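Student: sequence-free structure coming up:
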């Protein structure tokens, strides 16, 4: 089913599940992302894996059919379980990428999260949900059910809603939004991996990025803005999008993560902290950053919101 080459494994594994998840995983590597192993899991995988995709041989998944009359998800074969468990061995963090709604992602994303969590890995997922009007209630309903099963096994699950990427509600041309979603998923995955592996530094917080993700729960990727010539204009654009989001419950956290940040920009970003916390009823606005590297990279700001679980005990 799956065999890793003999080599030292990275503690971080990025696993693409299903067609959309595998596409996002490939895009992640092609962007120059490093510091993690990448694996693809799908029902149809190429016999030859380009060296670009790193060290992990693809996992060939075999979909099971549900029992007639049963509402429970089908049980995966022992071979699929063993392949995933082998891939997860000796990982401290597993990041799952998937587009929920399809049968493969719906069935195997929750299973992958369960097995990674049972292996004591910090388990996070970045997933997309279908277009509600264009893909129909059956697909969106199955995606919601799969999300519930997935989130139950993940320390943190970040959702990208396809509907939010459309130019207007009910827009009839989703192709551009799908392309944006692929890029969006890649960038949010980079942000999550930076937080989990300690590459992202947090300003004015005593908690680490990993500790945040271990207790985050279910959240949403609100916006990703490329930093243009004006850093202030880019920040303002992000905050305008964040301001349209519903208020968080007590215990909620808003994370703004700047990739490729310069020191003067961090000073500028810190000034927005009090305004953000006022907007979100005194809850935490956490400002994180990864320093600018020597190589060429697309600098961006990613906003992620974890609404919280309601009133504090």
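Tutor: In hand now; what should we look at? This structure is a prediction, so every number in the text was calculated from the model and none was measured.
Student: Every contact and neighbour count from this point should use C-alpha atoms.
Tutor: Fine.
Student: Let me see the ranges of the strands in the stretch 151-300 of the chain.
Tutor: Ranges of strands within the stretch 151-300 of the chain are 156-161, 201-203, 217-226, 253-261, 284-291, 300-306, based on DSSP state E, counting those that start in this stretch.
Student: Which elements pack onto the first one?
Tutor: The criterion is 3 or more CA pairs under 8 Å, 6 or more residues apart in numbering; DSSP states H and E, and the helices and strands that strand 156-161 contacts are strand 122-129, helix 175-196, strand 217-226.
Student: rerun that using 10 Å as the cut-off
Tutor: Helices and strands touching strand 156-161, by 3 or more CA pairs under 10 Å, 6 or more residues apart in numbering; DSSP states H and E, are strand 93-99, strand 122-129, helix 136-151, helix 175-196, helix 209-214, strand 217-226, strand 300-306.
Student: and the strands of the stretch 151-300 of the chain as a markdown table, adding mean neighbour count and distance to residue 26?
Tutor: As requested, those are arranged in a markdown table below (neighbours: other CA atoms under 10 Å; distance: least, CA to CA, whole Å):
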| stretch | mean neighbour count | distance to residue 26 |
| --- | --- | --- |
| strand 156-161 | 24 | 18 |
| strand 201-203 | 18 | 26 |
| strand 217-226 | 20 | 19 |
| strand 253-261 | 23 | 20 |
| strand 284-291 | 21 | 22 |
| strand 300-306 | 22 | 20 |
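Student: I'd like these laid out as TSV, including distance to residue 44.
Tutor: Shown next, in TSV, are those (distance: least, CA to CA, whole Å):
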stretch	distance to residue 44
strand 156-161	25
strand 201-203	39
strand 217-226	29
strand 253-261	34
strand 284-291	36
strand 300-306	32
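Student: can you tell which of the helices and strands packed on strand 156-161 is closest to residue 15?
Tutor: Checking these against residue 15 by CA to CA gives strand 93-99 as the closest, at 4.9 Å.
Student: next SSE after that closest one?
Tutor: The helix or strand immediately downstream of strand 93-99 is helix 103-118, counting by DSSP states H and E.
Student: chain center to that following helix, what's the gap?
Tutor: Offset of helix 103-118 from its chain centre (CA atoms, centre = their mean, to the nearest Å): 14 Å.
Student: in that helix, what's buried?
Tutor: Within helix 103-118, the residues that count as buried by 16 or more other CA atoms under 10 Å are 103-117.
Student: now swap in stretch 240-254 and tell me
Tutor: Buried residues in stretch 240-254, counted by 16+ other CA under 10 Å: 242, 248-254.
Student: what about versus this one:
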């Protein structure tokens, strides 16, 4: 047991008396202490004879009096209060304290890319939105039922680098177009029921929607108008669309089909009349006679497959031109090159040939590049385009030769020579381009677009009208 001091024993005996005094003092005024309180203070002062200084005695006696209400706590040492250390002092390293090595932080690939030093920003010219306007905007406009089917085939075959616009007077057929850019012409005139194989109705429907067509084509650099001649909408509306393009200063190329012979003379007459009107308002016109499909079709070729072959020819005609501008090449052809060859050139002939014949190692030059020469000859001899056109009369020509990594310089030279030697006009504008395509490894593709050509009949008629003078020879007698 602990042994209490004399002062502590006195306070323990006075505990009941202090409790009763506190209860009575709570009811009395605190400003007038009672006699009992004074006596208690005197007894406490007598119990601590060492503390005789006034202020210390009063303070300590008051503290002891407040502790009388609770039993004595036998605590040898008071509990030390924890002192908080400011954050600024926590960051200060203590001397002789070993510094722990920090574990490297693992960053994600995106964070690593962000943490790498960035290259200095490009000048404002390269960040300008106007830089994207340098790429030519090419639109393929499908007019009528045949034109809508043609652009559907191009979209299905994933023709890139161009936009599509479907125009029709038949609302039901227009709804089948795969492009979002669709316009029903002549809503008030035809009520969405079509032109009824009447070219005049197709022309008036296009005139009714002239402002809407102009709005859709504004800002375009090159337009392909594809349609089938002989019907109502394609025959009548195509020349109106071409007129709008000419008013906007757009390079306009018509790629149209002519009807089969079995469709009758009336339809063929309408097709020829529409073709004559279209030829006067387009820069270049490419005509594909459907009758020539019999040169490729067999006895078991279905009617659907035959028209699909015609759509593929339309696709090849557009693709052979757009690839010259959109596909990167070793010798690039840009929009200005195409424009120089096709503006105001009239009738055109196009063809594409692909050959994968094995290259031989003979001494003969023709044997060394047989696949290049064969591809060039196939491009010049397209059975679907007919044989009535004379490529020798071409005033302009675009030649694009594409091959895989194994294509040699000698092959490119022989293919280009095989094509260009067909042109007789020494002043013809011939533009050449070449590109690599890894998908064509082992093969070579030659694309030719000849513009400003004349038919064999016109050449023969001109020759008959202007016969060459007969050179006089000196008689042997003189």
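Tutor: The structure has been received and is ready for your questions. Predicted model, so just to flag it, every value in this text is computed and none were measured.
Student: Superposing both, give me the TM-score.
Tutor: TM-score of the superposed chains, computed with TM-score structural alignment, normalised by the length of the first structure, equals 0.74; 293 aligned residues with a CA RMSD of 4.2 Å.
Student: For residue 49 of the first structure, which of the strands of the stretch 151-300 of the first structure is the nearest?
Tutor: For these, the distance to residue 49 of the first structure is smallest for strand 156-161, at 28.0 Å, taking CA to CA.
Student: against the second structure, where does the closest one fall?
Tutor: Counting by TM-score structural alignment, strand 156-161 of the first structure falls onto residues 284-289 of the second structure.
Student: what does the matching stretch contact?
Tutor: 224-226, 228-229, 251-261, 275, 278-279, 310, 313-314, 317, 341-350, 384-386, 449, 451-452 (CA atoms under 10 Å, 6 or more residues apart in numbering).
Student: ChimeraX command for the buried members of those residues?
Tutor: In ChimeraX syntax, the buried subset of the contacts of stretch 284-289 of the second structure is picked out as below (16+ other CA under 10 Å):
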select :224,225,226,228,229,251,252,253,254,255,256,257,258,259,260,275,278,279,310,313,314,317,341,342,343,344,345,346,347,348,349,350,384,385,386,449,451,452
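Student: Spit out the contact partners of the residue minimising distance to the centre of the first structure.
Tutor: For the first structure, the residue nearest the mean C-alpha position is residue 126 (2.2 Å; CA atoms, centre = their mean). Listed by CA under 10 Å, 6+ apart, the contact set of residue 126 of the first structure reads 16, 21, 95-99, 156-160, 184-186, 188-189, 192, 219-221.
Student: Is it correct that residue 165 of the first structure is in contact with residue 180?
Tutor: Yes. Counting by CA atoms under 10 Å, residue 180 is a contact partner of residue 165 of the first structure at 7.3 Å.
Student: Are there residues contacting both of the two? Which ones?
Tutor: Jointly contacting residue 165 of the first structure and residue 180 under the rule CA under 10 Å, 6+ apart are residue 174.
Student: The two: which has the busier surroundings?
Tutor: Higher neighbour count among residue 165 of the first structure and residue 180: residue 165, with 20 against 15, using other CA atoms under 10 Å.
Student: separation between the closest residue to the more buried one other than its chain neighbours and residue 160 of the first structure?
Tutor: Leaving aside its sequence neighbours, residue 165 of the first structure sits nearest to residue 177 (CA to CA, 6 or more residues apart in numbering; 5.5 Å). Distance, residue 177 of the first structure to residue 160 of the first structure, using CA to CA, to the nearest Å: 11 Å.
Student: Quick one: residues contacting residue 259 of the second structure.
Tutor: 228-231, 265, 267-272, 288-291.
Student: Filter those down to the buried ones and express that as a PyMOL selection.
Tutor: Buried residues among the contacts of residue 259 of the second structure (16+ other CA under 10 Å), as a PyMOL selection:
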select buried, resi 228+229+230+231+267+268+270+271+272+288+289+290+291
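Student: What is the nearest of the contacts of residue 259 of the second structure to residue 153 of the second structure?
Tutor: residue 228 (14.4 Å).
Student: There's contact between that closest one and residue 260 in this structure, I believe.
Tutor: No. Residue 228 of the second structure is beyond contact range of residue 260, at 11.0 Å (criterion: CA under 10 Å).
Student: Overlap in contacts, these two.
Tutor: Common contacts of residue 228 of the second structure and residue 260 (CA under 10 Å, 6+ apart): 289-290.
Student: Can you tell me the closest non-neighbouring residue to residue 270 of the first structure?
Tutor: With CA to CA, 6+ apart, the residue lying closest to residue 270 of the first structure is residue 287, at 7.4 Å.
Student: Residue 187 of the first structure matches what in the second structure?
Tutor: With TM-score structural alignment as the criterion, residue 187 of the first structure lines up with residue 316 in the second structure.
Student: give the contact list for that match.
Tutor: 154, 159, 310, 322, 350-352, 447.
Student: For residue 55 of the second structure, which residues are in contact?
Tutor: residue 61.
Student: 7 Å instead?
Tutor: Under the criterion of CA atoms under 7 Å, 6 or more residues apart in numbering, residue 55 of the second structure has no neighbours.
Student: Same check on residue 153 of the first structure?
Tutor: For residue 153 of the first structure, the contact set (CA under 7 Å, 6+ apart) comprises 113-114, 117.
Student: In TSV, list the residues you listed along with distance to residue 293 of the first structure.
Tutor: What follows is the contacts of residue 153 of the first structure, written out as TSV (distance: CA to CA, whole Å):
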residue	distance to residue 293 of the first structure
113	32
114	35
117	32
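Student: Can you tell me which of these lies closest to residue 71 of the first structure?
Tutor: The closest of these to residue 71 of the first structure turns out to be residue 114 (CA to CA; 19.3 Å).
Student: Now do the same for the closest one: its match in the second structure.
Tutor: With TM-score structural alignment as the criterion, residue 114 of the first structure lines up with residue 243 in the second structure.
Student: what's the distance between its match and residue 464 of the second structure?
Tutor: Taken as CA to CA, the span from residue 243 of the second structure to residue 464 of the second structure is 35 Å.
Student: go on, residue 288 of the second structure?
Tutor: Distance, residue 288 of the second structure to residue 464 of the second structure, by CA to CA: 28 Å.
Student: List the contacts of the aligned partner of residue 143 of the second structure in the first structure.
Tutor: Matched across to the first structure, residue 143 of the second structure falls on residue 17, judged by TM-score structural alignment. Each residue near residue 17 of the first structure by CA under 7 Å, 6+ apart is listed here: 40-42, 97-98, 105, 109.
Student: Perfect, I'm done here.
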